[in-house]
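Novice: turn this into a structure:
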Amino acid sequence: MSVFSERLRAKRKQAKLTQEQVAERLGITRAAYTMYETDKTQPTLETAAKIAEILETSLDYLTGRYN
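Specialist: Next up, the predicted model:
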């Protein structure tokens, strides 16, 4: 798993959100969101920025640029 997918899953759980809830806020299917967490695909920069906003974190953290 990539740093992004690991941190994405951890931050979502920390925020006490389900995959379905995050997907709904992004306007995508749960299956599409799950692919980000399982490292099957990467979101666009725009989507990644929305994810960071939803999870109240930064893209730098999600991508592993800092701890």
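Novice: switch to C-alpha atoms for all contacts and neighbour counts from now on
Specialist: Will do.
Novice: where do the helices of the chain begin and end?
Specialist: In the chain, the helices defined using DSSP state H lie at 3-14, 19-26, 30-37, 45-54, 59-62.
Novice: could the ones you listed be laid out in TSV, adding mean neighbour count?
Specialist: Output for the helices of the chain, formatted as TSV (neighbours: other CA atoms under 10 Å):
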stretch	mean neighbour count
helix 3-14	17
helix 19-26	16
helix 30-37	17
helix 45-54	16
helix 59-62	17
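Novice: Proceed likewise with the subsequent sequence, for comparison:
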Amino acid sequence: MYGIDISEDMKKTASKRNRKALENNQLFLETGDCCNLPYEENMLSGVSSINTIYFWNDAVRVCQK
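Specialist: Coordinates of the predicted model:
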């Protein structure tokens, strides 16, 4: 599973809460912008977002990908 957040503080919090999953390579966290994802095309089979869309610069473009 991959996680991305624009906030370094949120990444740190998620890393603490999910330490075991990170240690077991079950979770990979990054700091970044969901409008410019660093992943290869067709790498992800699904995407989930909770309480974030109002922070996106271009929600329409992101949802069309």
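Novice: TM-score for these two?
Specialist: The TM-score (TM-score structural alignment, normalised by the length of the second structure) is 0.30; 48 aligned residues with a CA RMSD of 4.8 Å.
Novice: for C63 of the second structure, which three-state class applies?
Specialist: helix (DSSP: H, G, I helix; E, B strand; the rest coil).
Novice: what is the neighbour count of it?
Specialist: Using other CA atoms under 10 Å, C63 of the second structure has 10 other residues around it.
Novice: next: R17 of the second structure.
Specialist: For R17 of the second structure, the count of nearby residues is 11 (other CA under 10 Å).
Novice: so how far is A59 of the second structure from it?
Specialist: Distance of R17 of the second structure to A59 of the second structure, given as CA to CA, to the nearest Å: 28 Å.
Novice: also G3 of the second structure?
Specialist: Remark: distance between G3 of the second structure and A59 of the second structure (CA to CA) = 18 Å.
Novice: I'd like the distance between A32 of the first structure and D60 of the first structure.
Specialist: A32 of the first structure sits 22 Å away from D60 of the first structure, going by CA to CA.
Novice: could you do E46 of the first structure as well?
Specialist: E46 of the first structure sits 14 Å away from D60 of the first structure, going by CA to CA.
Novice: swap in Y36 of the first structure?
Specialist: Taken as CA to CA, the span from Y36 of the first structure to D60 of the first structure is 16 Å.
Novice: equivalent analysis for E37 of the first structure, please.
Specialist: According to CA to CA, E37 of the first structure stands 17 Å off from D60 of the first structure.
Novice: same check, this time on E20 of the first structure
Specialist: Look at E20 of the first structure and D60 of the first structure: by CA to CA, they are 24 Å apart.
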